[in-house]
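Student: I would like to see how this sequence folds:
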Amino acid sequence: MLLLLLISSAFVLPWAGAGRIIGGNEVVPHSRPYMAYLKIQVTNNTGTFHSYCGGFLIRPDAVLSAAHCVAKNGTVNVTVILGAHNIRVQEQSQQRIRVRNFVVHPNYDPDGHVNDIALLKLDTNATINANVQTITLPRHNEGVQVATECEVAGWGRTSLGNNRTNVMMEVVLKVQNDTLCLQQFRKYRRQSMICVGDENGTKGTCHGDSGGPLICNQKAHGIVSRRPSGLLFPAAFTRVSHFVPWIPQQLRRFALQELPASPSSQ
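Tutor: So this is what the prediction gives:
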């Protein structure tokens, strides 16, 4: 895999959000059945724009992702693709489901990607099978020890240039001491973020993998969120365990909105 480490920061957005798998490997097809590919369409007074992100299935009707993937100006329509390996092919394993509604954390701050989490309600339940499954979430405020090896997967670019992959890639990254991210990011928050990365700076995430899960000890402990401009290390991921109380609250709200007589549906 081509790895371009020397690149001007002029080619990278200053906030360097969203991720690409760099320095990783292709996963065994369908070995990450919780992974979701988000096709995002935004329409506003300047036109229609398309982007993509990652996400992960936490319930047959719900996907978690990053707030910065869907918090856009204009009308946002999202389609979730589950059970995919090669995203450019209409694989029989794939399930394409429209997102009926989504909620961005009310305290999301795009300047620093604080509270960078969004919950997406699917229009219909996913069919759970060998290729499509949910992933376990951590307990409220459950921590991950420094030096723990975690996995991140996605369909983003494979270099800091413009190289994209059609198949799901994966990289192994370690949980780092929060001090590294406190020094790097002005708005790093210990309680709601996890500091992650490869000390050698040769692998990591950037555009296109945003919203995908950081899997530690077989649980989705993080969400791909941000990294330094032009660099791979360290990266700040959303800490899922901090938001565990918020997630079921939103799922209950979605359920109330589906009741015809519910005031929430007005």
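Student: for the rest of this, base every contact and every neighbour count on C-alpha atoms.
Tutor: Fine.
Student: what residues are up against residue 97?
Tutor: By Cα atoms under 8 Å, 6 or more residues apart in numbering, residue 97 lies in contact with 79, 80, 81, 122, 123, 124, 126.
Student: I should have written residue 49 there, sorry.
Tutor: Going by Cα under 8 Å, 6+ apart, residue 49 touches 41, 42, 43.
Student: among those, which ones are in helices?
Tutor: Taking DSSP state H, every one of the contacts of residue 49 sits outside helices.
Student: turn those into JSON lines, including neighbour count and distance to residue 154.
Tutor: Formatted as JSON lines, the contacts of residue 49 follow (neighbours: other Cα atoms under 10 Å; distance: Cα to Cα, whole Å):
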{"residue": "41", "neighbour count": "18", "distance to residue 154": "19"}
{"residue": "42", "neighbour count": "18", "distance to residue 154": "21"}
{"residue": "43", "neighbour count": "15", "distance to residue 154": "25"}
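Student: also this sequence, please, to line up against the first:
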Amino acid sequence: MLLLLLLTNAFVLLPWAGAGRIIGGCVAKPHSRPYMAYLEIQTGSQTSRCGGFLIRPDTVLSAAHCVDKEGAVRVTVILGAHNISAQEQSQQKIPVGQWVIHPEYSSAGTKNDIVLLKVCLKQRAMINNNVQCISIAKENERVEEGAECSVSGWGQISVTGQRSDVLMEVELKVQNEQICEQVFHNYQCQSMICVGDAYSKKSPYKGDSGGPLVCNKKAHGIASYVHTYNLFPEVFTRISYFEPWIRKQLRRFALQDTPGSPFSE
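Tutor: Next up, the predicted model:
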């Protein structure tokens, strides 16, 4: 599911056409993860795909590298989906009005890989049993080594297989920071989380970029990248580190929605 882009000896979990699935995972119970978002990114004639998750009725959190592209980019969010190829009544397809990439995002080393996407004001998400928001980790709230967490997304059944149309999920364990420091030259423990190990043979993959690392029913990470030649471990953006910036952007979004505001749509 997570699409991997070769970059400084690491694959960014990017979403291209034919994006993948979760390695070693299983099919999720339909609509058991109502916060999940499926992102369609249109750049010219090319369509790529990513994951994301709803944190407010008008806001989806994802990975910056998903939308960091040259030329005009259009992003559409699909909420309430289980089978992304079917026309399910539960689905809500909403265009993204704008997005904010972290100002210190760098594709070199995939640092600060986080983006907030604001859906169009008139088509914000309708919260129901199939579409719900998920809480995010607060500043200074860290997930500990050994914690059991989950990742979900749409995509391949193997490295070379076809992508899955239904939502897949996998359980992963948070690893010691030193493991990722040894594998990834640009790993930063303050802003990243080291997840997954070779023994479990489980990993997010092509097209899963931007999906949440969920621990104790709270989003702690954003799927970012893995090593070029080894799918284990994986690097996730640490949400708690960016929580103050996220809150600042959410306040800005709220101001935009105020009638008469110079920032309103």
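Student: got the contacts of residue 97 of the first structure as TSV, with secondary structure, neighbour count and distance to residue 227 of the first structure columns?
Tutor: Formatted as TSV, the contacts of residue 97 of the first structure follow (DSSP: H, G, I helix; E, B strand; the rest coil; neighbours: other Cα atoms under 10 Å; distance: Cα to Cα, whole Å):
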residue	secondary structure	neighbour count	distance to residue 227 of the first structure
79	strand	19	26
80	strand	26	25
81	strand	21	26
122	strand	21	29
123	coil	15	32
124	coil	14	34
126	coil	21	32
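Student: which of those residues sits closest to residue 53 of the first structure?
Tutor: Using Cα to Cα, residue 80 is the member of the contacts of residue 97 of the first structure that lies nearest residue 53 of the first structure, at 9.7 Å.
Student: counterpart of the closest one in the second structure?
Tutor: Under the alignment (TM-score structural alignment), residue 80 of the first structure pairs with residue 77 of the second structure.
Student: contact partners for that match?
Tutor: Neighbours of residue 77 of the second structure in contact, by Cα under 8 Å, 6+ apart: 37, 38, 39, 40, 92, 93, 94, 95, 96, 119.
Student: now residue 104 of the first structure
Tutor: Neighbours of residue 104 of the first structure in contact, by Cα under 8 Å, 6+ apart: 67, 70, 71, 117, 118, 119.
Student: now do residue 57 of the second structure
Tutor: Contacts here follow Cα under 8 Å, 6+ apart; on that basis residue 57 of the second structure touches 124, 125, 126, 127, 132, 133.
Student: ok, it to residue 84 of the second structure distance?
Tutor: In this structure, residue 57 of the second structure and residue 84 of the second structure are 20 Å apart, going by Cα to Cα, to the nearest Å.
Student: do the same with residue 136 of the second structure
Tutor: Taking Cα to Cα, one finds residue 136 of the second structure at 25 Å from residue 84 of the second structure.
Student: count of neighbours near the aligned residue in the first structure for residue 175 of the second structure?
Tutor: Matched to the first structure by TM-score structural alignment, residue 175 of the second structure sits across from residue 176. Burial of residue 176 of the first structure is recorded as 24 neighbouring residues (other Cα atoms under 10 Å).
Student: residue 239 of the first structure too?
Tutor: 30.
Student: corresponding residue for residue 129 of the first structure in the second structure?
Tutor: Match for residue 129 of the first structure (TM-score structural alignment): residue 128.
Student: checking its match next. Helix, strand or coil?
Tutor: coil (DSSP: H, G, I helix; E, B strand; the rest coil).
Student: same check on residue 101 of the first structure?
Tutor: strand.
Student: quick one: the strands in the stretch 51-200 of the second structure?
Tutor: Under the criterion DSSP state E, counting those that start in this stretch, the stretch 51-200 of the second structure contains strands at 59-62, 73-79, 92-101, 115-119, 148-153, 168-173, 192-195.
Student: packing partners for the fifth one?
Tutor: With contacts defined as 3 or more Cα pairs under 8 Å, 6 or more residues apart in numbering; DSSP states H and E, the packing partners of strand 148-153 of the second structure are strand 168-173, strand 212-215.
Student: how much does it stray from the first structure?
Tutor: By mean Cα distance after the TM-score superposition for the first structure, the fitted strand 148-153 of the second structure averages 0.3 Å away from its aligned residues in the first structure.
Student: same question, the third one
Tutor: In the superposition with the first structure, the aligned residues lie an average of 0.5 Å away from strand 92-101 of the second structure, counting by mean Cα distance after the TM-score superposition for the first structure.
Student: quick one: that strand to strand 73-79, angle?
Tutor: 130 degrees (axes from the mean of the first three to the mean of the last three Cα atoms, to 10 degrees).
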